[in-house]
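Enquirer: I'd like to go over a predicted model; first the sequence, then the structure.
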Amino acid sequence: MVYKIFVELFKIWKPYVFPSPISVIETFVRLLSDNTLTVAMIATVRRMLIGYLIAAILGVVVGLAIVKSEFLDKNLRPLILGFQTLPSVCWLPFAILWYGLSEKAIIFVTAIGSIFSITLAVESGIKNVNPLYIKAAKTMGATGLRLYLNVIFPASLPFVISGMKQGWSFAFRALMAGEMLFATKGLGQVLMVGRDLADMSQVISVMIVTIVFGLVIEKAIFGPLENQIRIRWGLKNT
């Protein structure tokens, strides 16, 4: 109440435009208590994992194909670069036409949002491996698959991990866009309900959850991976 009086008195902003921290906390607790947030998080994480796993597998395969084929390097790589600049939300009409208003459509948008960045990261990582590593490995008899597994892949990991981290963020943005349009449950759907009801406390609560989720993934997965790789290649002290 004091907050509302203060805002109205000094004409800073309206409470329904930018809610107080207490209002956001109350809304967050309410969403947790009625399991709305829990169910939404589970649905979002499941879609994210499926879509990102598909993107990672296809991205690695396509990236390797571009490296091995000069024809694909000249013709497919520029096309992938163009698709990379295209906002993921542009794929939503195709997803709806191909899969309808379903889980498959959201997963498709999630996967397509990150596949191009992962592909380019794999391609760039392999191409930027120090030639001395490859020459040294060949003089010791490493060829074919053994050369890739023991030398080229490990040396390209800094590029690949950076691309996968970027792909994760792209995939999450695409997923939120898909859920905001036609999902029956998920963080994007909860956010849209808050918007439709003009409940900015709910909108901000979902935004905070999304930010915290991204930070947890960074600290728990991508951060340790990057540190281990940098230590292994002598770029950081233990």
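Expert: Sure, I can see it.
Enquirer: going forward, measure contacts between C-alpha atoms and count neighbours the same way
Expert: OK.
Enquirer: for residue 181, see how far away residue 206 is.
Expert: Distance, residue 206 to residue 181, by C-alpha to C-alpha, to the nearest Å: 16 Å.
Enquirer: alright, now check it against this:
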Amino acid sequence: MTEIKLYDKLDVLVLPVILIIIWYIICDLLMLIPSYMFPGPIEVVNSFINLLVSGKLLKDIIDTLYKVFLGLFLAAVVGISLGIILGWSRRLERLCSLIISVLRPIPPIAWIPFSILWFGIGTAPAVFIIFLGCVFPILVSTIDGVHRTRGVLIEAAQSFGVSNLQMLTEVILPATVPYIVSGLKVGIGIALMCTIAGEMIGSSSGIGYRILTSTSLFDTGSTVVGMLVIGVIGIIFDYIFTKIQEQIFW
């Protein structure tokens, strides 16, 4: 059984290894694509080592994660609080539904010009873009969780004469946690995409800024390193939230 589980885990690596081999053959052995257009794996590895040894990569990762966590935290505070209130009050939900329906489909990137006008260049515009990208998935998931809680649990709590505050904190909120986690899981993926876009245009630090500056200098190896680092961070976050969901549902 242990060997079978090990083989199942190794199966995930088969396709990436094949793609890397093909990439190496095309770019490094046959040199069919110039390095300034797309680098080979050897150049990417060398760029990774240089960025790592110089400390630039670690600094970029810390700057980007700081923006992601801050934007996600603000979105979670607003999205969860507002989601519970709107999910609990049908009247308030009807009043806000049109505004939410209009704002939610607008891509966060569309707000970049305004974020630069309002906050200038730096961390603030990127955090603002991340907030906009994360708040609506969290809000909608929380509202859905509150709606699904209505029924037997609420009727049972009402039969014990609990107050509205106790209903929200001891019944509604715990039952909504799985939906909140699902919203956060979606939000973190959007946050990473929004961070890179925001850093490319309205920031002076982070992985997105590194990708932009490297591309302008034709340092495509560093560009690909930045792209791969974002992908790895996304995988780590997805794994963490998947484990949290498993703990909640089990």
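Expert: That came through fine. The structure presented is a predicted model; accordingly, all values stated were derived computationally and were not measured.
Enquirer: superposing both, give me the TM-score.
Expert: The TM-score (TM-score structural alignment, normalised by the length of structure 1) is 0.87; 227 aligned residues with a C-alpha RMSD of 2.1 Å.
Enquirer: ok, back up a step: residue 206 and residue 181 of structure 1: which is more packed in?
Expert: residue 206 (25 against 14; other C-alpha atoms under 10 Å).
Enquirer: quick one: map that one onto structure 2.
Expert: Under the alignment (TM-score structural alignment), residue 206 of structure 1 maps onto residue 226 of structure 2.
Enquirer: separation between that match and residue 148 of structure 2?
Expert: Residue 226 of structure 2 is 41 Å from residue 148 of structure 2, by C-alpha to C-alpha.
Enquirer: ok, now residue 117 of structure 2?
Expert: 41 Å.
Enquirer: looking only at neighbour counts, state which of those two leads.
Expert: Comparing residue 117 of structure 2 with residue 148 by neighbour count (other C-alpha under 10 Å), the higher total belongs to residue 148, at 14 against 11.
Enquirer: just give the nearest non-adjacent residue to whatever residue of structure 1 lines up with that one, would you?
Expert: Alignment note (TM-score structural alignment): residue 148 of structure 2 maps to residue 128 of structure 1. Spatial nearest neighbour of residue 128 of structure 1, excluding adjacent residues (C-alpha to C-alpha, 6 or more residues apart in numbering): residue 156 at 7.3 Å.
Enquirer: what helix or strand does the residue nearest to the spatial centre of structure 1 sit in?
Expert: Residue closest to the average C-alpha location in structure 1 (C-alpha atoms, centre = their mean): residue 168, at 2.2 Å. In the assignment (DSSP states H and E), residue 168 of structure 1 maps to helix 153-182.
Enquirer: what do you get for residue 62 of structure 1?
Expert: Applying DSSP H and E, one finds residue 62 of structure 1 within helix 36-68.
Enquirer: what about that helix, how far off from structure 2?
Expert: Helix 36-68 of structure 1: mean distance to aligned residues in structure 2 after superposition is 1.3 Å, counting by mean C-alpha distance after the TM-score superposition for structure 1.
Enquirer: packing partners of whichever helix or strand comes after that helix?
Expert: For helix 36-68 of structure 1, the following helix or strand on the C-terminal side (DSSP H and E) is helix 70-84. Applying 3 or more C-alpha pairs under 8 Å, 6 or more residues apart in numbering; DSSP states H and E, we find helix 70-84 of structure 1 packed against helix 36-68, helix 103-127.
Enquirer: just name the most buried of these.
Expert: helix 103-127 (a mean of 26; mean count of other C-alpha atoms under 10 Å).
Enquirer: average gap between that helix and structure 2?
Expert: Mean for helix 103-127 of structure 1 is 1.2 Å (mean C-alpha distance after the TM-score superposition for structure 1).
Enquirer: what's the mean deviation for the next helix-or-strand element following that helix versus structure 2?
Expert: Proceeding N to C from helix 103-127 of structure 1, the next assigned helix or strand is helix 131-139, under DSSP H and E. The superposed helix 131-139 of structure 1 is, by mean C-alpha distance after the TM-score superposition for structure 1, a mean 1.6 Å from where its aligned residues fall in structure 2.
Enquirer: what's helix 131-139 of structure 1 in contact with?
Expert: With contact meaning C-alpha atoms under 8 Å, 6 or more residues apart in numbering, helix 131-139 of structure 1 is reached by 143, 147, 151-152.
Enquirer: looking at those residues, spot the one nearest residue 163 of structure 1.
Expert: For these, the residue nearest residue 163 of structure 1 by C-alpha to C-alpha is residue 152; the value is 16.4 Å.
Enquirer: so the closest one is in contact with residue 129, correct?
Expert: Yes: if you go by C-alpha atoms under 8 Å, residue 152 of structure 1 and residue 129 touch, sitting 6.6 Å apart.
Enquirer: quick one: which of these two has more around it?
Expert: Higher neighbour count among residue 152 of structure 1 and residue 129: residue 152, with 22 against 18, using other C-alpha under 10 Å.
Enquirer: could you find the counterpart of the more buried one in structure 2?
Expert: By TM-score structural alignment, residue 152 of structure 1 lines up with residue 172 in structure 2.
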